[in-house]
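pasting a predicted model and its sequence here:
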Amino acid sequence: MSTASPLARYGWDERFAPRTTDLVPGRVVRVDRSACEVVTGDGRRSARVRRGLEPCTGDWVGLAEDGLLAEVLPRRTALVRGSGGAPQVLAANVDVVAVVVSLSARLALGRVERLLALAWESGARPVVVLTKADLSADVADVADEVSAAAPGAPVVAVSATDGSGLDPLRAELFGGSGPAATAVLVGPSGAGKSTLANALLGTSALATGDVRASDGKGRHTTVRRELHALPGGGVLIDTPGLRAVGLHAADEGVRQAFAEVEELARSCRFADCAHVAEPGCAVLAAVDDGGLERRRVDSLHELRRESEWLASRTDPRLRAERRGAERAMSKAQRRMYRERGGWG
């Protein structure tokens, strides 16, 4: 299939060709339990999912003649959320992850950092989108604050109401990754994802909802992840609001989300410095000097602990290593207790 195919506007290229030549290639538009909607060269169609397969929105797949989704093609990128159980793929084959933050709500930098770690880990390029710019008098100050917590990620302020910032945002989402780049919108309910998606699509196809004035939170208006081809080029995936965002085995994503801390850590006296109380810690020295916020270091520690814990729940080797480390620490504490004759 050539790039002149109707699937080209959905991001198709030859790398996604099904391994089985008698299957029809397509892209998953949305998933609904054991069935999903797939766009092919002949248009959209419903498909049953072969048992054992777990497609997600954005996947490239192969369909059999009877409409059975028979193959999920290898993913270039995957946005994965950790949880108490198995990790959940939120979107696949995305080029840009747009972390959506409402300027009309209280700024939660910890949540922004968490979503950025998720985005970096996916293999896609993160962008922070500050929505509802028309409702804020402190856009520049908030943008500066977010930029300090988002090294390496562009920050764009937009208003879907008056259209300001939409052209720069389109350039960030679709201009640098090819004419059929795929972007996914992630963020909490009430952040303005569906309103922003409608503005980018140039339609009112997606339902939008009100935000409670009491706490700035919104209700879920998008109930499932859905893929849309934009009229001017590019593909957009809208997602339901994320209440909980766990990190699963996201070590690289966390490192990139805290790039300035990682840079400082290269000057620490010890290569395995944990930046807690070690002598010669360049990170703690930067905190003392005022060059680095203590909040950034605390947030880094929290995300690292969570990522390691969630990974150990599904990886027997990591679980064994974690238990071994806990036993070694407990043994060292008991030995210290005996040597000191108590803790007094």
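Thanks, I have it. Bear in mind that the values here come from a model prediction, so they are computed numbers and not experimental data.

contacts and neighbour counts: CA atoms only from here.
OK.

ok, now which ones touch the residue minimising distance to the centre of the chain?
The residue lying closest to the centre of the chain (C-alpha atoms, centre = their mean) is A119, at 3.4 Å. By C-alpha atoms under 8 Å, 6 or more residues apart in numbering, A119 lies in contact with 79, 97, 125-126, 253.

farthest-separated two in those?
Comparing every pair within those by C-alpha to C-alpha identifies V97 and G253 as the most remote, at 12.7 Å.

part of a helix, is the residue nearest to the centre of the chain?
Yes - under DSSP: H, G, I helix; E, B strand; the rest coil, A119 sits within a helix.

all helices of the stretch 101-250 of the chain, in order?
109-122, 139-148, 166-170, 193-201 (DSSP state H, counting those that start in this stretch).

closest to C273 out of the ones you listed?
helix 109-122 (20.9 Å).

quick one: the closest one to helix 139-148, angle?
50 degrees (axes from the mean of the first three to the mean of the last three C-alpha atoms, to 10 degrees).

determine the longest strand present in this protein.
Looking across the chain with DSSP state E, the single longest strand is strand 24-32.

want to compare, so here's the second one:
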Amino acid sequence: MPDVIDQYGWSEELARAFAPHARAGRMPGRVVVQHRDGYVLVTEAGELRGKASGRLLQDAGEGGYPAVGDWVALTPDPADPTATIHAVLPRRTAFTRRAADSVRKLQVVAANIDVVFVVTSLNADLNHRRIERYLAAAWQSGARPVVVLTKSDLSADPQAEAAEVAALAAGCPVLVVSAREVVGLEALLAQVKAGETCVLIGSSGVGKSTLVNAFLGRTRMAVDAIREADDQGRHTTSHRELVLLPGGALILDTPGMREVGLVDADEGVSEAFDDIEQLARDCRFNDCTHGSEPGCAVRAALDSGALDPARWANFQKLGVELAAVEEKADRVARDAERRRLAALQKTYRATKRDHRGGAGE
């Protein structure tokens, strides 16, 4: 297989999954840029612009449309550098979110990510509860999470703050970085092997695009300056892009990753709060509500100070959010089913009336 797609993570496992498409005369490619009106694909024929076929758009189902990082089966157009995408290969990992106008419609923001860097800065933006939320999303995706604390030059004691974060990071590596002082970048890149793909998630202004620029050694992503008044940055990346780094790793920068939330993320919450899950298993009663029951290990840890009350409150809050999302999705699904049945009944009655009218003639 040509080196160009090998560089983008092509493997024997992918080749086996692609075999039926190869027999159908398709070509493999990876989505490296996603625009509103199509995709940019890396293929053995070079870089092509692509669009999903009508059949794929019709049959894809929830979360089935191509996304950045996806491997796809395509047919190139011999007349110009374009291609038609016919299928998406099975994903190893995926970051998902609900569409803004629907609790039911699932969107894949990024696929086949190996390492997810949860990025926050050691300035006024540092927020343990936000880190926990992003870690839950990272674990749920299936990728390996790594916490990155940027702008260490702004902290009086970055190592002490890193130790506090490590206590809630469920065993994930916690790295301290300063792009301005070129500190910690090599350790960061060492987390991702050649051919592996990483993504950076975190709120605006924490330095994600600055890290991409530092990795590349040049300004690729447009970044506005931090506003001194509120210490926030304005991220100006307008599309999703998978970038090949000089060392052979790949990095994805996408504004959509800032909107990743908890979508059916029970497993992710359990991983991010593994210490609380362990405590709950030590409670005397299996159905313990961690209120006033005797032998509650969670309450004992809270009373002794072993469990941070703020961490416990965040765990409860995320659980409530997940339950609310599930309940709302079920309600929408029931409403949609009622509308479907009503439409069928309406069609049946109209057909019956037409049949009677025809018989009377």
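Perfect, thanks for sending it. Keep in mind that this is a model prediction, so the values were computed, not measured.

how close are the two chains, by TM-score?
Put the two chains on top of each other and the TM-score (TM-score structural alignment, normalised by the length of structure 1) is 0.85; 314 aligned residues with a C-alpha RMSD of 2.1 Å.

quick one: the strands in structure 2?
Counting by DSSP E, the strands of structure 2 are 27-35, 38-43, 46-52, 71-76, 82-88, 94-98, 106-111, 115-121, 144-150, 174-176, 197-201, 240-244, 250-253.

can you lay out the ones you listed as CSV showing mean neighbour count?
Below are those laid out as CSV (neighbours: other C-alpha atoms under 10 Å):
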stretch, mean neighbour count
strand 27-35, 23
strand 38-43, 22
strand 46-52, 19
strand 71-76, 23
strand 82-88, 22
strand 94-98, 23
strand 106-111, 22
strand 115-121, 25
strand 144-150, 25
strand 174-176, 20
strand 197-201, 26
strand 240-244, 22
strand 250-253, 24
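
ok, which of those strands comes nearest H128 of structure 2?
strand 115-121 (9.6 Å).

where does that closest one end up in structure 1?
Per TM-score structural alignment, the counterpart of strand 115-121 of structure 2 in structure 1 is residues 96-102.

could you do stretch 203-220 of structure 2 as well?
Against structure 1, stretch 203-220 of structure 2 falls on residues 188-205 (TM-score structural alignment).

chain center to the matching stretch, what's the gap?
18 Å (C-alpha atoms, centre = their mean, to the nearest Å).

tell me which residue of structure 1 lines up with D303 of structure 2.
Checking TM-score structural alignment: D303 of structure 2 goes with D288.

how many other residues sit next to its match?
12 (other C-alpha atoms under 10 Å).

any idea how far T20 of structure 1 is from it?
60 Å (C-alpha to C-alpha, to the nearest Å).

circling back: quick one: end-to-end distance for the match of stretch 203-220 of structure 2.
20 Å.

and that stretch, what's buried?
188-201 (16 or more other C-alpha atoms under 10 Å).

reformat those residues as JSON lines; add distance to G11 of structure 1.
Putting these into JSON lines (distance: C-alpha to C-alpha, whole Å) gives the following:
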{"residue": "P188", "distance to G11 of structure 1": "27"}
{"residue": "S189", "distance to G11 of structure 1": "28"}
{"residue": "G190", "distance to G11 of structure 1": "29"}
{"residue": "A191", "distance to G11 of structure 1": "27"}
{"residue": "G192", "distance to G11 of structure 1": "25"}
{"residue": "K193", "distance to G11 of structure 1": "22"}
{"residue": "S194", "distance to G11 of structure 1": "22"}
{"residue": "T195", "distance to G11 of structure 1": "23"}
{"residue": "L196", "distance to G11 of structure 1": "21"}
{"residue": "A197", "distance to G11 of structure 1": "18"}
{"residue": "N198", "distance to G11 of structure 1": "20"}
{"residue": "A199", "distance to G11 of structure 1": "21"}
{"residue": "L200", "distance to G11 of structure 1": "17"}
{"residue": "L201", "distance to G11 of structure 1": "16"}
